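1. Only the shape, not the letters, is given here:
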């Protein structure tokens, strides 16, 4: 991807701000990759919780046994109502597949 001389870029060479913070967190090579993908554009990056939501929901479905709604709510830091909604939506989706 990058030319050899770009490997010499370090976070401290960047001006203070978001680019430097990102470079310090993920490395300058990954910052350059982001620049190629998104450079010059505006985009929305969801919060970590939103990105992980499909995985969290799948884990809840895998671990649900019909009686452990409260336990799953505590484990995944959601309300019992939300666990019930995940289960309900999954069951509706399954019934629509038939």
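-> Done, it's in. None of the values given here were measured: they were computed from a predicted structure.

2. Every contact and neighbour count from this point should use C-alpha atoms.
-> Will do.

3. what's the closest non-adjacent residue to residue 14?
-> residue 20 (5.6 Å; Cα to Cα, 6 or more residues apart in numbering).

4. Residue 15 versus the residue nearest the centre of the chain, what's the distance?
-> Centrality entry for the chain: nearest residue to the mean C-alpha point is residue 51, 2.8 Å, by Cα atoms, centre = their mean. Going from residue 51 to residue 15 by Cα to Cα, to the nearest Å gives 29 Å.

5. Let me see the contact set for residue 61.
-> 86, 87 (Cα atoms under 8 Å, 6 or more residues apart in numbering).

6. Report the secondary structure element holding it.
-> When elements are assigned from DSSP states H and E, residue 61 belongs to helix 48-63.

7. Could you look up the next helix or strand downstream of that helix?
-> helix 69-75.

8. what helices or strands is that following helix leaning on?
-> helix 80-96 (3 or more Cα pairs under 8 Å, 6 or more residues apart in numbering; DSSP states H and E).

9. adding another structure so you can compare the two:
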């Protein structure tokens, strides 16, 4: 790893360290093997995206979507206030989430009226 450290840019070093830790935590991979796999992943990312400016989104919309889906799943028609307290959101925000999630749910159930029908 010292050769990689001396040549590798800071981002790739940080990426390698995070991947190695994740492999150890998530799949209980032995440390030396996790470091090897992490270095390989970082090398491949560098080969594939090297020289490009890459923006890593924070993933807030995904996290919010998960939270919104959880709120909708827990909604029982009368627990707006409970959900607002539980998720630290305003009552109005809970109403908005439930309304949007319901609309999405109904749209998924109905499907696209203009898409060609398929016989399964």
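-> Yes, it's here. Given the structure is predicted, the values throughout are model-derived calculations rather than measurements.

10. Superpose the two chains and report the TM-score.
-> TM-score of the superposed chains, computed with TM-score structural alignment, normalised by the length of structure 1, equals 0.61; 91 aligned residues with a Cα RMSD of 3.2 Å.

11. still on that earlier bit, residues in contact with the residue nearest to residue 14 of structure 1?
-> Applying Cα under 8 Å, 6+ apart, the residues near residue 20 of structure 1 are 11, 12, 14.

12. let's go with 10 Å and repeat that
-> 10, 11, 12, 13, 14, 27, 28, 31 (Cα atoms under 10 Å, 6 or more residues apart in numbering).

13. And the buried ones among the residues you listed, selectable in PyMOL?
-> Buried subset of these, written as a PyMOL selection, criterion 16 or more other Cα atoms under 10 Å:
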select buried, resi 11+28+31
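
14. Any chance of CSV for the contacts of residue 20 of structure 1, columns distance to residue 87 of structure 1 and secondary structure?
-> What follows is these, written out as CSV (distance: Cα to Cα, whole Å; DSSP: H, G, I helix; E, B strand; the rest coil):
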residue, distance to residue 87 of structure 1, secondary structure
10, 47, coil
11, 45, helix
12, 48, helix
13, 50, helix
14, 47, coil
27, 40, coil
28, 42, helix
31, 39, helix
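
15. could the contacts of residue 20 of structure 1 be laid out in JSON lines, adding distance to residue 58 of structure 1?
-> Output for the contacts of residue 20 of structure 1, formatted as JSON lines (distance: Cα to Cα, whole Å):
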{"residue": "10", "distance to residue 58 of structure 1": "39"}
{"residue": "11", "distance to residue 58 of structure 1": "37"}
{"residue": "12", "distance to residue 58 of structure 1": "41"}
{"residue": "13", "distance to residue 58 of structure 1": "42"}
{"residue": "14", "distance to residue 58 of structure 1": "40"}
{"residue": "27", "distance to residue 58 of structure 1": "31"}
{"residue": "28", "distance to residue 58 of structure 1": "34"}
{"residue": "31", "distance to residue 58 of structure 1": "31"}
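
16. Which member of the contacts of residue 20 of structure 1 is positioned nearest residue 41 of structure 1?
-> Residue 41 of structure 1 lies nearest to residue 31 out of those, by Cα to Cα, at 14.5 Å.

17. Tell me who's in contact with the closest one.
-> Counted by Cα under 10 Å, 6+ apart, residue 31 of structure 1 has contacts 11, 19, 20, 21, 22, 23, 24, 25, 37.

18. ok, 8 Å please
-> Applying Cα under 8 Å, 6+ apart, we find residue 31 of structure 1 in contact with 19, 22, 23.
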